[in-house]
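Participant: Okay, predicted coordinates and the sequence, questions at the end:
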Amino acid sequence: MAAFHYMPGFGNDFETESLPGALPQGQNSPQRCAYGLYAEQLSGSPFTAPRGINERSWLYRIRPSVKHSGRFTPARREHWKTAPNLDDHELPIGQLRWNPTPMPKEPVNFIDGVRTMTTAGDVHGQAGMAAHVYAFNSDMEDDYFFDADGELLLVPEKGRLRIFTEMGIIEVEPSEICIIPRGMMVKVAALDGEARGYICENYGAKFSLPDRGPIGANCLANPRDFKTPVAAYEDKEVPCRLHVKWCGKFYETTLDHSPLDVVAWHGNYAPYKYDLRTFSPVGAILFDHPDPSIFTVLTAPSGEEGTANVDFVIFPPRWLVAEHSFRPPWYHRNIMSEFMGLVYGQYDAKEEGFVPGGMSLHNMMLPHGPDAMGFNKASTVELKPHRLESTMAFMFETRFPQHLTRFAAELESLQDNYADCWTDLKKRFNGTPEGDWSE
């Protein structure tokens, strides 16, 4: 990984080269590039976007990417869905939870191992997102992929990933995340033989660091902890396949070389990784349980201020110290829709049934909160300082309703009895201020 750091949404510029002198100095597109390379710009924003959010990188590559496009033919991936994806199943609305997705028994690579759980918004209007799971056990040796529909936020749960991008190599493990920008060519390998995790495909504005407001200059995710790769390239001439996702459809073409041939680059449109263990949480230090928004790592804004297209929120190890307060998340209904996953450990509001690799979906305005066991425990426990250890849950939260796919609705791992976790929440009102806490 690079010695420099990436600050999402702040327009900083980087440079890195695999061969000495490959980066031109003083101009981006010289008459002749060193090593016989081609200069090419990759833009992640309109040309006239304000300087602070204008994203572009100059790539110096063995072949221009027009040599990588070839002649595309349609391809099918039945389980990777794109919004709008409506009326795909007959399952009624409700609070939903799944056990982990099984690992494949036959050889499956990364892009063939993606399964869509929910879609939200409309990819054609570049608004909304999709929540996917991935499970694969075969490397993309001569297969390459780019997603023209959105950036991909990868959250590994099982197994390390080696992601070879146009701009270099990123290795990411559980407790880390990786962002692959829209249109970035990649191939993915499982360093431990097999891998499983989650993906947020963001159709809208790019992920950036949230404003801290009264928190000030420090805490939450700090810019210095976001890292970009150093330049690396493949110079191989063998039959290869390039797979593309474009407006919800898939296409592929055959090449006689690897498209990962960028020898040097500079700019601010780049893939990056972040270690969730470096997140510095803040919280209540006297009373009350704060809103989950204080755990936002990255946010993709919408056109409405304060209402995200999608937020990426985590619930990491932390101290609980609030006095005279119900410490787990309170019961609530929300205009936002919440897709949750668990990387490891236990989630404090759901100690039973929500397991690593599992998922839950609480759609807009559907009530949810701690199960009966969690409520009873949190209501009667001695409120001394307590540290939540060995836990990492996350949430993809969006302003749009998340529509379930047929795959998700018919998964055998769907917990039919999830709603029963609230059945034992008994009436404790008895007309007295103390209430009825007898069991």
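Facilitator: The structure has been received and is ready for your questions. Please read all numbers here as calculations on a predicted model, not as lab measurements.

Participant: use CA for all of it now, contacts and neighbours both
Facilitator: Will do.

Participant: quick one: secondary structure of residue 383?
Facilitator: Three-state call for residue 383 (DSSP: H, G, I helix; E, B strand; the rest coil): coil.

Participant: Any idea how many residues pack against the nearest residue to it once chain neighbours are set aside?
Facilitator: Nearest residue to residue 383, sequence neighbours excluded (C-alpha to C-alpha, 6 or more residues apart in numbering): residue 323, at 6.3 Å. Using other C-alpha atoms under 10 Å, residue 323 has 17 other residues around it.

Participant: Next one for the comparison:
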Amino acid sequence: MHYQTGFLNHFATEAIEGALPERRNSPQIPPFGLYAEQFSTTAFTAPRAENRRSWLYRIRPTTAHGAFRPYQGAPHLRAADGMYTTPNRLRWDPLPMPEGAVDFIDGMVTYGGNGDPSESGIGIHLYAATASMDTRAFQNSDGEMLIVPQQGELHLITELGRMEVTPGFIALIPAGMRFRVELAGPSRGYICENFGAPFRLPDLGPIGANGLANPRDFETPVAWFEDRDEDFEIVQKFNGTLWTTTIDHSPFDVVAWHGNTAPCRYDLARFNVMGTVSFDHPDPSIFTVLTSPSDTPGTANCDFVIFPPRWMVAEDTFRPPWFHRNVMSEFMGLIHGVYDAKEGGGFAPGGASLHNQFNGHGPDAQSTRKAMEADLKPTKIDDTLAFMFESRAIIQTTQFAMTGNFLQSDYDACWEGFEKAKLP
């Protein structure tokens, strides 16, 4: 499978030679009788540097479908209403694999979120699935989807091409784009649904021109299509609820496209970690892969932050994340290994934690003692990959998250046993 590289580049790709019009985006008769369709994920009049749209040339237009009706599946894919939200620090065990055949749509479960699909905010979901989607597709009209696999390889079939996404990679699907998920086996992971400004690379400021995630390492698929005349179900998330309709052909019939709004994947191992080489622990913002800015400069609607393998060399410094209370709310997940601030156990791959704004958190007692007593030689933190969805607003939790039997009742205990400071 081939990819094009770069983030927000203007790509041009065709599955059949000659399918892309040469000079006009919407000629009177596109090549081979295809239909021209513009797919826009920003307003038409957005500044050129921020405008995202692609021209698709497809076998049939997307207008040919009947009325949508409420979808009865995915019972736990629901918005949080704040009824179950507390200031408590929360941690969850991993989702078990479902019994029987459950695909990606019906395997999604909402843990929390904030804001509103018509304005800004995020939704946070986990998924556990055992079956591939075949004759159906998912379309999220509320926001773009950042997919973080933790177990199992995903084969993502999108309108603009195919992507293979394994644990250690992420996938970003634009809002409104149809896709299906085929599995290579039981699969589990995390999803950040972004209602706000589209994810972009963060500014580097004093870091300069290089570092963190590089645009060239994001991979966008080349054109691919399937010409299948059979019934396909389209499940759409719209205004917080799910709807369904049926069409008589595959929705993945885009023969050629060009533009700069497209799905992409990124290998987190390519993230260029920055850190101190003298003293003090840098802020976690130094680990930001993607950001969705808000209307307040420097305060994100959502940051996607990772904690990958890296060297720790700071002298006379407490090296794990320091204790803090933060204006940002932090939802964490673990892809593999052990997170260096929770070496005492309880934070397992596939599990999650939530520290809402201004609630104190940090390393557990065991990790703290180990760090304070350590001989500070250069140390490689290896075989680990944790991440964080970080938002400026309180992350409201759902009924399932608070009562679904995966919430750990003893999470606060990890901060017991700290000795009182000895004052003179």
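Facilitator: Looks like it arrived, so ask away. Nothing here was measured: the structure is a model prediction, and the numbers come from that model.

Participant: Was I right to think the residue nearest to residue 383 of the first structure contacts residue 382?
Facilitator: No: at 9.8 Å, residue 323 of the first structure does not count as touching residue 382 under the criterion of C-alpha atoms under 8 Å.

Participant: related to what we said a few turns ago, enumerate every residue touching the aligned partner of the residue nearest to residue 383 of the first structure in the second structure.
Facilitator: Aligned counterpart of residue 323 of the first structure in the second structure: residue 315 (TM-score structural alignment). By C-alpha atoms under 8 Å, 6 or more residues apart in numbering, residue 315 of the second structure lies in contact with 278-280, 376.

Participant: same check, this time on residue 109 of the second structure
Facilitator: Applying C-alpha under 8 Å, 6+ apart, the residues near residue 109 of the second structure are 74-78, 125-127, 400.

Participant: Can I get these in CSV including neighbour count, secondary structure and distance to residue 66 of the second structure?
Facilitator: Output for those, formatted as CSV (neighbours: other C-alpha atoms under 10 Å; DSSP: H, G, I helix; E, B strand; the rest coil; distance: C-alpha to C-alpha, whole Å):
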residue, neighbour count, secondary structure, distance to residue 66 of the second structure
74, 17, coil, 22
75, 14, coil, 24
76, 17, coil, 26
77, 25, coil, 24
78, 21, coil, 25
125, 22, strand, 29
126, 25, strand, 30
127, 27, strand, 29
400, 20, helix, 33
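
Participant: Quick check: of those residues, which lies closest to residue 243 of the second structure?
Facilitator: Ranked by distance to residue 243 of the second structure (C-alpha to C-alpha), these are led by residue 74 at 11.0 Å.

Participant: Check the gap between residue 232 of the second structure and residue 248 of the second structure for me.
Facilitator: As judged by C-alpha to C-alpha, to the nearest Å, residue 232 of the second structure and residue 248 of the second structure stand 6 Å apart.

Participant: Going by residue numbers, what spans are helices in the stretch 51-200 of the first structure?
Facilitator: Along the stretch 51-200 of the first structure, counting by DSSP state H, counting those that start in this stretch, helices occupy 66-69.

Participant: re the thing from before, secondary structure class for the residue nearest to residue 383 of the first structure?
Facilitator: On the basis of three-state DSSP, residue 323 of the first structure is classed as coil.

Participant: And it, how close does it get to residue 6 of the first structure?
Facilitator: Counting by C-alpha to C-alpha, the gap from residue 323 of the first structure to residue 6 of the first structure is 38 Å.

Participant: hang on, the earlier thing: out of residue 232 and residue 248 of the second structure, name the residue with the larger neighbour count.
Facilitator: residue 232 (18 against 13).

Participant: So what does that one match up with in the first structure?
Facilitator: In the first structure, residue 232 of the second structure lands on residue 240 (TM-score structural alignment).

Participant: Touching, its match and residue 187? I think so.
Facilitator: No: taking contacts as C-alpha under 8 Å, residue 240 of the first structure lies outside contact range of residue 187: 11.4 Å.

Participant: Distance check, residue 123 of the first structure against residue 249 of the first structure.
Facilitator: According to C-alpha to C-alpha, residue 123 of the first structure and residue 249 of the first structure sit 11 Å apart.

Participant: Between the two, tell me which one has more neighbours.
Facilitator: residue 123 (22 against 15).

Participant: The more buried one -> the second structure?
Facilitator: Residue pairing (TM-score structural alignment): residue 123 of the first structure is matched to residue 117 of the second structure.

Participant: What of residue 357 of the first structure?
Facilitator: Under TM-score structural alignment, residue 357 of the first structure pairs with residue 350 in the second structure.

Participant: swap in residue 113 of the first structure?
Facilitator: Counting by TM-score structural alignment, residue 113 of the first structure lines up with residue 107 in the second structure.

Participant: same thing with residue 387 of the first structure?
Facilitator: Under TM-score structural alignment, residue 387 of the first structure pairs with residue 380 in the second structure.

Participant: Would you mind finding the longest helix in the second structure?
Facilitator: helix 365-373 (DSSP state H).

Participant: The helix or strand that that one is followed by vs the first structure, mean deviation?
Facilitator: Using DSSP states H and E, the helix or strand that follows helix 365-373 of the second structure in sequence is strand 379-381. Compared with the first structure after fitting, strand 379-381 of the second structure deviates on average by 0.3 Å (mean C-alpha distance after the TM-score superposition for the first structure).

Participant: quick one: contacts of strand 379-381 of the second structure?
Facilitator: Contacts of strand 379-381 of the second structure (C-alpha under 8 Å, 6+ apart): 309-313, 340.

Participant: Of those residues, just the buried ones, ChimeraX syntax please.
Facilitator: Here is the ChimeraX command that selects the buried residues among the contacts of strand 379-381 of the second structure (16 or more other C-alpha atoms under 10 Å):
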select :310,311,312,313,340
